[in-house]
Structure formats: structure tokens, C-alpha cells
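Q: Sharing a model prediction with you, sequence too.
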Amino acid sequence: MEVVHTIPELRAAVARARQAGKAIGLVPTMGCLHEGHLSLIRRAKEEAAYVVVSIFVNPTQFGPNEDFSKYPRTFAEDRAGCEAAGASLIFAPEAADFYPAGASTWVDVDGVSTKLCGEFRPGHFRGVATVVAMLFNAAQADVAVFGRKDLQQLAVIRRMVRDLHIPVRIIAHETVREPNGVAMSSRNRYLSAEQLTQATTIPAAMAAAGALAQAGVTDAVRLRDVAQAVLATQPALKLQYCEIVDLETMAPVTSTTGLRCAIAIACHLGATRLIDNADL
């Protein structure tokens, strides 16, 4: 497995792989890899013979009061995990090399990025869309794999790819969970053992809404209310949002009838922000 740090190095490596007749897969990450990330790499390996994993803590998707400076950097462990999962190359740029001096071009995906996390993290999805567009341009991947946990991010990227005619196939990989059902996240390492147990209330709330939907309930208010009632049983969780949304537009709905919908939840647990979602 190769490790490169600049876009010219990445493009040269990808060109060699293409000359060898290999399809190119891409798994964008910010590092601090866990089993969820490694499952994305393994999935990409099923789709493409040459898999690029980017490890880049992207400063443009963090707000001024967010955790950019303390976000875990674990490159040695990440490198070992990538190699074991079958990655062909790690692209690990420095921000000063990745973003040209005075860079002033951004990708804004209106509408789909406005609600949910977009409401509480202004500028976040602009940073996400821009860095992913740059990675697509640099890696020239045939396929890219993203996790379902970041549901709104996935919708933003799909819309960007559609609108800009970017020739990459997007694969959504199912959320990988801790043994107790909590969605795996790099930020879970901020949680104490007690908090990790408290966080199980989030998947329990989604399961309650899912059970109601399975019973035939389509009214979004009823589905949301049953989830919020479960969340309210855990006072340590500070709810940011709990919404029933259309999977394509990420807009809240009044009814799930005839639509592909999900329940999306964001909570703070202590200083840690947790998100999760489930299809309905």
C-alpha cells in the first residue's frame, strides 16, 4: 500500500492503476478510522481493484466553535487499518497543499443542505461538498463509498454529483453499530462508558418509530412524537432535532405515504454531538 501527500502524486498513482486496467474506488475519510470506515474500504474493494482512501481532517467543514483542533488524529493506526482492509493507497494531504493559497471557490448545494445539520452547523455542508468535489476531481474515481450514518451528507453528495454531472457512482453503505446498537463514530471515543450506555436511547427511539411505521402509521407527527418520548426518558441527551424526512430532499414531511423516508436524530451527550438515522 502506497501513501502520498500531494494531488500530483495521487494523480500519477491513479494513472498507473488505470493503465493496468484497474477501476478506481474512493473512500473519503477524516481519519480516526473505526470498523465502520474499514467496512467502507472493504465494500469499495468489492467494486474496484484499486482503492484510494483519503485521510484529511478538512478545516472548511468545521465551525468556529467545533472540534477541529481536538479531532483525533491517529494516522499510524489508520494506516494499519487501511492496509488490512485492502486499500491500495492513502491520500493524506496537508491543508496548505490541498487548498491553494487564496482559494475562494466553493460548492454550495442548496435545499438539501439547509435543514437538520445544516441549520445547526452553518457552512458545514459547503465545506463537505467542496472537499468531496476536489477529491473526486483529484482521484478521478469510478465509484465512491459513503456511510449511511451521515445521511444528509450522502444526500448532498448525491445531489452534487447529479447536478454537476460528475462521472462517479455513489454507493451508500449501511451504518455499522457498536455491540449495544449505537452508531459507530470517531467521536464515540469522547464518550465515557456511562455515556455510551446512555446513547443507546437514540437507536431505541428510532426503533420505536420504526415499529409504528411497520404497523402502518404514516403520520409524521405521530412517528416523531413516539421517538421523542423515548429520547425524553434519558435526561443526559439534549435533543437538537428529531425529524421524519424525505430521503432524497432531506426535507421534513407530514406523511410518509408514497415516499422513501427516514427518521433523523441529532443529540448532544455532554460535549459530544451524536447523529443517527433509520429508514421508515
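A: That came in fine, so what should we check first?
Q: contacts, neighbours, all on C-alpha from now
A: Fine.
Q: now the strands: where do they sit in this protein?
A: Per DSSP state E, the chain carries strands over the ranges 2-4, 24-29, 50-55, 89-91, 143-147, 169-173, 237-246, 261-269, 272-279.
Q: Make JSON lines from these and add mean neighbour count to it.
A: Putting the strands of the chain into JSON lines (neighbours: other Cα atoms under 10 Å) gives the following:
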{"stretch": "strand 2-4", "mean neighbour count": "16"}
{"stretch": "strand 24-29", "mean neighbour count": "25"}
{"stretch": "strand 50-55", "mean neighbour count": "26"}
{"stretch": "strand 89-91", "mean neighbour count": "23"}
{"stretch": "strand 143-147", "mean neighbour count": "23"}
{"stretch": "strand 169-173", "mean neighbour count": "16"}
{"stretch": "strand 237-246", "mean neighbour count": "20"}
{"stretch": "strand 261-269", "mean neighbour count": "22"}
{"stretch": "strand 272-279", "mean neighbour count": "19"}
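Q: contact partners of stretch 226-234?
A: Here stretch 226-234 makes contact (Cα atoms under 8 Å, 6 or more residues apart in numbering) with 198, 201-202, 204-206, 208-209, 237, 239, 242.
Q: Adding distance to Cys117, write the strands of the chain out as JSON lines.
A: What follows is the strands of the chain, written out as JSON lines (distance: least, Cα to Cα, whole Å):
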{"stretch": "strand 2-4", "distance to Cys117": "32"}
{"stretch": "strand 24-29", "distance to Cys117": "19"}
{"stretch": "strand 50-55", "distance to Cys117": "23"}
{"stretch": "strand 89-91", "distance to Cys117": "27"}
{"stretch": "strand 143-147", "distance to Cys117": "16"}
{"stretch": "strand 169-173", "distance to Cys117": "19"}
{"stretch": "strand 237-246", "distance to Cys117": "9"}
{"stretch": "strand 261-269", "distance to Cys117": "8"}
{"stretch": "strand 272-279", "distance to Cys117": "9"}
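Q: Of those strands, which is nearest Ala17?
A: Of all the strands of the chain, it is strand 50-55 that lies closest to Ala17, at 6.8 Å by Cα to Cα.
Q: For the closest residue to Ala264 other than its chain neighbours, give me its contacts.
A: Leaving aside its sequence neighbours, Ala264 sits nearest to Asn277 (Cα to Cα, 6 or more residues apart in numbering; 4.4 Å). Applying Cα under 8 Å, 6+ apart, we find Asn277 in contact with 149, 151, 206, 262-265.
Q: Going by length in residues, pull out the top helix of this structure.
A: Determined from DSSP state H, the single longest helix within the chain is helix 124-139.
Q: What residues sit buried inside that one?
A: Neighbour-count burial for helix 124-139 flags 124-136, 138-139 (criterion: 16 or more other Cα atoms under 10 Å).
Q: The structure to be compared is supplied as follows:
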Amino acid sequence: MMQILRTVAELRTRVRGWKADGKQVGVVPTMGALHEGHMSLVRAAQRGCDRVIVTIFVNPMQFNNPDDLTKYPRTEDSDAALLAREGVDIIFAPTPDEVYPKSFATSITVAGISEPLEGTMRPGHFEGVATVVAKLFGMTQADRAYFGQKDWQQLQVVKRMVADLNIPIEVVGCDTIREQDGLAMSSRNVRLDPLSRAQAPALHRILTRAATAIRDSGDVATVLETARADLRAAGFTEVEYLDLRSAALLEPMARLDAPARLLVAAWIGGVRLIDNIPV
């Protein structure tokens, strides 16, 4: 039967028992407001592990905009009902004071890979992500952690941190789950008004068209310029970035000569959406 735990001490006791029995433990870190994308991560964790922990913690350290933190949906009761139906073993939902006690004085910076794209647009964001993820890995003592590829840069930051700090956990990236019209599932989608929700799937269509054009023509600069114009014509009021980057290191690419990722962040109807696809 699923349990909801609030303290590290309770969680450690349960995990210690599992590991004494030789069980493999998986963790799915989330900020709640769960949707089918999160459930796909839970199912991947269940396939790969004997026991599954889902963490629910709205991390104040990764919000550079206080208003965004205030508006972030908090739906623990409905989240718990979803996870119970999936057969999750533990929800770990600590309070901010449990994660960041008054004496807390440490943060983790992953240089280089965290600096462009989201790092430029949301200063301090990845420092908050890396710090809380490292703490959750230490708290849960999990063997594997499951993340969606929609947050591609975040996934690479976490992988780099784990490698650099010799954290004994396998980081598993899982495919982006999309609505039938192609919009990547996100907790932010519920904030889209009806018109913006109808326009938002253009983000994935334009990305896909641009990726094909880059493969066919090799003219990266022209294709990206056209795609940015297409986004604005489709109703996106601001395109923060639309870049071709190397898949692992997120270095800029002027031509397609290595595994690459096309990444975008754009605003529509007052909501910021991100997406990415391989090229």
C-alpha cells in the first residue's frame, strides 16, 4: 500500500529495509501537478526497479520569478490518487523546512552546460535544480532516477552533475509524451486560454519542419530565422530562443555534423512553453 512520507528519517528507514532485501529502488523527481508525462516516467521506473518513490516538492530555489513560484499549481490530493492507481510505493512530499533547514548553506553549480538557453533566460534556475536533485538523490538513496526529455537541458545538467560528483545513481531519460495534437505535456498547459491552447501545437509542428529543413538543406541560420518568423506568425508573442545545439554539451552548431537537438522557448497567451526534438 502506498505511503506518503514527509521526513528524510522516515524515508531512509523504508529504503534501508528495501535495500537489505536486495531491492532496486527508482525515483521520479517531480514538482507535482502530475499528468500523463509523469505517469510514463513512473511506469518506466516500475519496469526497471523493484520499488518506486515519487518525490513531490515545489522547489523554491529554482524559481527566479517569485510570481511563478506562487502560481505553480499544488495538487497533492489528486496527484496522490493518480500515483496510488499506478501502484507507487512511496510519495515523498517534504516541507521546504525539511529540504532547506535554517542552517542550509550549500548550492551546486554545473558550469558550462547550464549557462546557455534556460540558464540565460532564468538566472539561478539550474543551480536550484542541481541542488535539490542532489539532495533528493541523497535522501532517497535510489539506484535509478527517471526524467523526461522535454526538459533536455535539465537532463544533461543532472547527468553532468552525477558524473562529476560520482553519485551512485543511473539517470534515465525518457521520451517526451505529447497530446494528440503534438503539444508536449506540461503542468503549464492548464494555464493556456482556449485560443492559446489551440495555437500552441504549432510549436512542435514548426520545430519538426525546421529539423527536416536543416537535414535537407544544411542551411542552419536561414532555417532558424524562418522558423522564428513562423512562430511569431502562429501567435507566439516572444521567442526567447530557437537554437540548434549539440545533443550532449549544448554547444552552438552552425552546421549539422554531429548529434544535435533543436531547442525552443516561446511565450503564448502569457505562458512560457519549451520543447525540443532531435535533428
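A: Good, I have the coordinates. Since the model is a prediction, treat every value here as computed from it, not as a measurement.
Q: To Leu116 of the first structure, which of the strands of the first structure lies closest?
A: In terms of Cα to Cα, the element of the strands of the first structure nearest to Leu116 of the first structure is strand 237-246, at 6.8 Å.
Q: The closest one to strand 261-269, inter-axis angle?
A: Relative orientation of strand 237-246 of the first structure versus strand 261-269 (axes from the mean of the first three to the mean of the last three Cα atoms, to 10 degrees): 160 degrees.
Q: other SSEs contacting strand 237-246 of the first structure?
A: Counting contacts by 3 or more Cα pairs under 8 Å, 6 or more residues apart in numbering; DSSP states H and E, strand 237-246 of the first structure packs against helix 220-231, strand 261-269.
Q: how big's the offset between the shortest one and the second structure?
A: What that stands for is strand 261-269 of the first structure. With mean Cα distance after the TM-score superposition for the first structure, strand 261-269 of the first structure departs from the second structure by a mean of 0.6 Å once superposed.
Q: Same check on the longest one?
A: Between helix 220-231 of the first structure and the aligned residues of the second structure, the post-superposition mean distance stands at 2.5 Å (mean Cα distance after the TM-score superposition for the first structure).
Q: That helix vs strand 261-269, what angle?
A: Interaxial angle of helix 220-231 of the first structure relative to strand 261-269 (the same axes, to 10 degrees): 30 degrees.
Q: Which positions within helix 220-231 of the first structure qualify as buried?
A: Buried residues in helix 220-231 of the first structure, defined by neighbour count with 16+ other Cα under 10 Å: 220, 222-228, 230-231.
Q: Please tabulate the residues you listed in TSV, including the columns distance to Gly118 of the first structure.
A: Formatted as TSV, the buried residues of helix 220-231 of the first structure follow (distance: Cα to Cα, whole Å):
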residue	distance to Gly118 of the first structure
Ala220	21
Arg222	24
Leu223	22
Arg224	19
Asp225	22
Val226	24
Ala227	21
Gln228	21
Val230	24
Leu231	22
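Q: Kindly indicate which of those lies nearest Arg158 of the first structure.
A: Arg158 of the first structure lies nearest to Ala220 out of the buried residues of helix 220-231 of the first structure, by Cα to Cα, at 24.6 Å.
Q: Please name the residues that touch the closest one.
A: Taking Cα under 8 Å, 6+ apart as the criterion, Ala220 of the first structure is in contact with 244, 253-256.
Q: same thing but 6 Å
A: Contacts for Ala220 of the first structure (Cα atoms under 6 Å, 6 or more residues apart in numbering) come out as 254-255.
Q: Who's the closest spatial neighbour of Gln154 of the second structure, skipping the chain neighbours?
A: Distances taken as Cα to Cα, 6+ apart place Phe126 nearest to Gln154 of the second structure, at 7.3 Å, with adjacent residues excluded.
Q: just to revisit the earlier point, now, which of the contacts of stretch 226-234 of the first structure sits nearest Glu47 of the first structure?
A: Nearest to Glu47 of the first structure, judged by Cα to Cα, of the contacts of stretch 226-234 of the first structure is Met206 at 30.7 Å.
Q: quick one: the nearest residue to Lys135 of the second structure once chain neighbours are set aside and Gly124 of the second structure, what's the gap?
A: The shortest distance from Lys135 of the second structure to any non-neighbouring residue, by Cα to Cα, 6+ apart, is to Val99 (7.8 Å). The gap separating Val99 of the second structure from Gly124 of the second structure is 18 Å, by Cα to Cα, to the nearest Å.
Q: do the same with Thr30 of the second structure
A: Counting by Cα to Cα, the gap from Thr30 of the second structure to Gly124 of the second structure is 19 Å.
Q: Repeat that for Leu155 of the second structure.
A: Distance of Leu155 of the second structure to Gly124 of the second structure, given as Cα to Cα: 16 Å.
Q: Same question for Val88 of the second structure.
A: With Cα to Cα as the criterion, Val88 of the second structure and Gly124 of the second structure are 32 Å apart.
Q: more neighbours, those two?
A: Per other Cα atoms under 10 Å, whichever of Val88 of the second structure and Gly124 has more neighbours is Val88, with 21 against 18.
Q: Output the contacts of stretch 226-234 of the first structure in JSON lines; the columns should cover distance to His5 of the first structure.
A: Below are the contacts of stretch 226-234 of the first structure laid out as JSON lines (distance: Cα to Cα, whole Å):
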{"residue": "Gln198", "distance to His5 of the first structure": "40"}
{"residue": "Thr201", "distance to His5 of the first structure": "41"}
{"residue": "Ile202", "distance to His5 of the first structure": "38"}
{"residue": "Ala204", "distance to His5 of the first structure": "42"}
{"residue": "Ala205", "distance to His5 of the first structure": "42"}
{"residue": "Met206", "distance to His5 of the first structure": "40"}
{"residue": "Ala208", "distance to His5 of the first structure": "46"}
{"residue": "Ala209", "distance to His5 of the first structure": "45"}
{"residue": "Leu237", "distance to His5 of the first structure": "40"}
{"residue": "Leu239", "distance to His5 of the first structure": "39"}
{"residue": "Cys242", "distance to His5 of the first structure": "39"}
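Q: Restricted to helices, list these.
A: Among those, the members found in helices (DSSP H) are 198, 201-202, 204-206, 208-209.
Q: what's the distance between the residue nearest to Arg169 of the first structure when sequence neighbours are not counted and Gly21 of the first structure?
A: The shortest distance from Arg169 of the first structure to any non-neighbouring residue, by Cα to Cα, 6+ apart, is to Val143 (4.5 Å). Val143 of the first structure is 15 Å from Gly21 of the first structure, where distance means Cα to Cα.
Q: same thing with Ala193 of the first structure?
A: Distance of Ala193 of the first structure to Gly21 of the first structure, computed by Cα to Cα: 48 Å.
Q: That'll do, ta.
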